[in-house]
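> what would the 3D arrangement of this be:
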Amino acid sequence: MKKIQDNLYQITIPTPFAVGDVHIYLLDAPVPTLVDVGPNTDLAEEIVQTELAKVGLSISAIEQVVLTHHHPDHSGLLDRFPSSTTVIAHQDGGRWLLHSEEFLLHHDSFFEQLLKQVGLPTIPPKAIERFRQPLVVACTRAIDLSIEEGDRLPGLPEWEVLGTPGHAEGHITLIHSTSRVALGGDVLLSHISSNPLVEPPFEIGGQRHKPILQYNNSLKKLHKEALSAVWSGHGDVVSNPSELIKLRLTKQHERAMAVLTYLQETKEPQTLFSICKWLFPLAYKREFGLTLSETLAQLDYLEAEQLVSSTIEENGWVYYRCREGVSVG
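All right, here's what the predicted structure looks like:
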């Protein structure tokens, strides 16, 4: 356990995911609060109990849990908290926490349709199961109290909520009003860029969200907050938030421009899958979902900038091409 400032502690927990360890945060206040909880594993439970005991607490003594976002490495351990613990999160993440049968059917249908459009010669066996795989260490828990941008945490009015979607729908960041320290979840990581993950729309048959556009907007909002530090869900503390935010936005634009150059040089319309293989020639085989999301993000960005266009051909595949008159430079 690492002390950050008065009554604020960081606890580090291993996860079964490629991202590695996850950090959760204890607000040791009259209303004992955890910000995120870790994955639903025996090891995570053991570590959380051990670390809380160092300050005279236990899982059962935590009165409320605030989630920065719904991903299982941050929320899964909720299944091991008593029903008396108040779960606080943005409502947009609620469907992922409960993952009802209705939602899972919607989830699978969305990704089945997406895979039919990306340009795969054949859809790999168990492809949909791979998109569901993170739910193995997820929870099944409802949100008790929904919060949104501008709210302050119950019993902790010095902590204000900023909406920062993009990496996940409903992602929030908590900002301490005096120190300007932020608990950022996965919105800004010191060592890697945060992947804007594609998610099913809220309504069946609805339009897919463009997480890269949400994410870029979230970074710009963070930049305006004049933060002193961001304590993230993974990696080291970000001690120079403004500089890193500018770097992340610049690098994302450069990555998108590289895709635009590729489309110009190939002189042929390309599918999402062909671009994904070019961007991630090795990684796409072991992290197909993540690399697909990252590739789609660049194309969504280029379309929003009116630099590329997309069309659905007779075979059902979506093809991307440079808009007429567009040049890189």
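
> only C-alpha atoms for contact and neighbour calcs from this point on.
Noted.

> quick check: next helix or strand after the helix ranked longest in the chain?
When the chain is parsed with DSSP state H, its longest helix is helix 241-266. Next in sequence after helix 241-266, counting helices and strands by DSSP states H and E, comes strand 270-271.

> please generate a structure for the following sequence too, so the two can be compared:
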Amino acid sequence: MSIIPSILECLTVPTPFNVGPIHIFWLKGEDGWTLVDTGPKTSDALSGIERFMQTHKFGFEDIARIVLTHQHVDHSGLAAVIAEKSGASILAHEGAVPYIERDSAFMNWHHEFFHRLYRENGVPEEMLSTVERFQEMMDMYADPAFVHGTLADGDELPGHPGWKVVYTPGHTQNHIALYCEEDGLMLSGDFLIQEISSNAFIEPALTREEERPKPLLVYRDTLCRIASMPIQRMLSAHGSEINDPKGLIQLRLQRQEERATRIAALLEEGPLTAFELSARLFPKVYKKEMPLTFSETLGHLDLLERTERVQRIVCDGIVRYQCQNK
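So this is what the prediction gives:
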């Protein structure tokens, strides 16, 4: 008999972001409730959580732990507030810790990394303020929160026998999902969303000594790995339930190849920077959504490089890409 209906609840709260509302999940376990993601630090999200608890007749003190699928503020923003009210522990992947705790040394490195990366890939100086706006957005929609413990691939979720942690990097390099094999059900966070493709965001490595992660390549590898699992359905953090995960994964992989092919065609005209390509691919939004469109473009250039369809050329500190046969 399935154990899911008796212990799993979903709450949808609004966010101020283009992605729309977020689903946060509640698991009732052996020692209380586990909250999977929290929503952003807004009064609407907190009110929604408080109303949910009133409806289900429990309080903050009954929350045993908060599990964060990744560090983005629509998922982690209220973690500090709820932990303070409840005494709950906060758990996340180790790679998310410096973001969630807002480690000052890491955040300085984060900003330095993006200033350099954007400059060398042709982003105009007047658009580099995007880096500072990222910090402002984090400060507005999330408080720094202490992470009490980390979760790794294959770990059993504390308090919930039968639930396992699955490491699902790509959207971020610290993304995790939760999987109940008995029911073939995954709480997939932003790993896979029915209505929209999950952007594989460019991020710095955790230390200056490591090479830049290539998130789209990592994401594609993760998609293939997850497609091999006997997952029957996914409950994402956004949008509707996914009832054919394997089919959706194949569609996402195909669309990525199609975009890569389109970029290769644009490079037939001559060498271009990642920023110039993003302007051609996303002419209506590349300025307003620069970090997103830049990540999307550079990720596909990484894919084209791996398959030896394009090559990098560097002149005067600026990176451009050209077709391999040029």
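
> what's the TM-score here?
The TM-score (TM-score structural alignment, normalised by the length of the second structure) is 0.94; 319 aligned residues with a C-alpha RMSD of 1.4 Å.

> now the longest helix of the first structure: buried residues?
Under the neighbour-count criterion of 16 or more other C-alpha atoms under 10 Å, helix 241-266 of the first structure has 241-242, 244-245, 248-249, 252, 256-257, 259-264 buried.

> packing partners of it?
helix 211-224, helix 288-304, strand 318-322 (3 or more C-alpha pairs under 8 Å, 6 or more residues apart in numbering; DSSP states H and E).

> mean deviation, the last one versus the second structure?
Superposing on the second structure and averaging over aligned pairs (mean C-alpha distance after the TM-score superposition for the first structure), strand 318-322 of the first structure comes out at 0.6 Å.

> that strand to helix 288-304, inter-axis angle?
50 degrees (axes from the mean of the first three to the mean of the last three C-alpha atoms, to 10 degrees).

> the equivalent of residue 34 of the first structure over in the second structure: how many residues sit nearby?
Using TM-score structural alignment as the criterion, residue 34 of the first structure maps onto residue 35 of the second structure. Counted with other C-alpha atoms under 10 Å, residues neighbouring residue 35 of the second structure total 23.

> quick check: residue 35 of the second structure touching residue 69?
No: Residue 35 of the second structure lies out of contact with residue 69 (C-alpha atoms under 8 Å); the separation is 10.7 Å.

> all strands of the stretch 101-250 of the second structure, in order?
149-150, 163-167, 176-180, 185-189, 233-236 (DSSP state E, counting those that start in this stretch).

> which helices and strands does the second one pack with?
Read it as strand 163-167 of the second structure. Against strand 163-167 of the second structure (3+ C-alpha pairs under 8 Å, 6+ apart) you get strand 176-180.

> could you give the angle of the strand it packs on to strand 185-189?
170 degrees.

> can you classify residue 65 of the first structure as helix, strand or coil?
strand (DSSP: H, G, I helix; E, B strand; the rest coil).

> ugh, wrong one, I meant residue 82 of the first structure
Under three-state DSSP, the three-state class of residue 82 of the first structure is coil.

> that one: how many residues sit nearby?
13.

> returning to what we had before: helix or strand for the match of residue 34 of the first structure, which one?
strand 32-36.

> centre of the chain to that strand, how far?
Centroid separation for strand 32-36 of the second structure versus its chain: 21 Å, with C-alpha atoms, centre = their mean, to the nearest Å.

> need the counterpart of residue 148 of the second structure in the first structure.
Counting by TM-score structural alignment, the partner of residue 148 of the second structure is residue 144.
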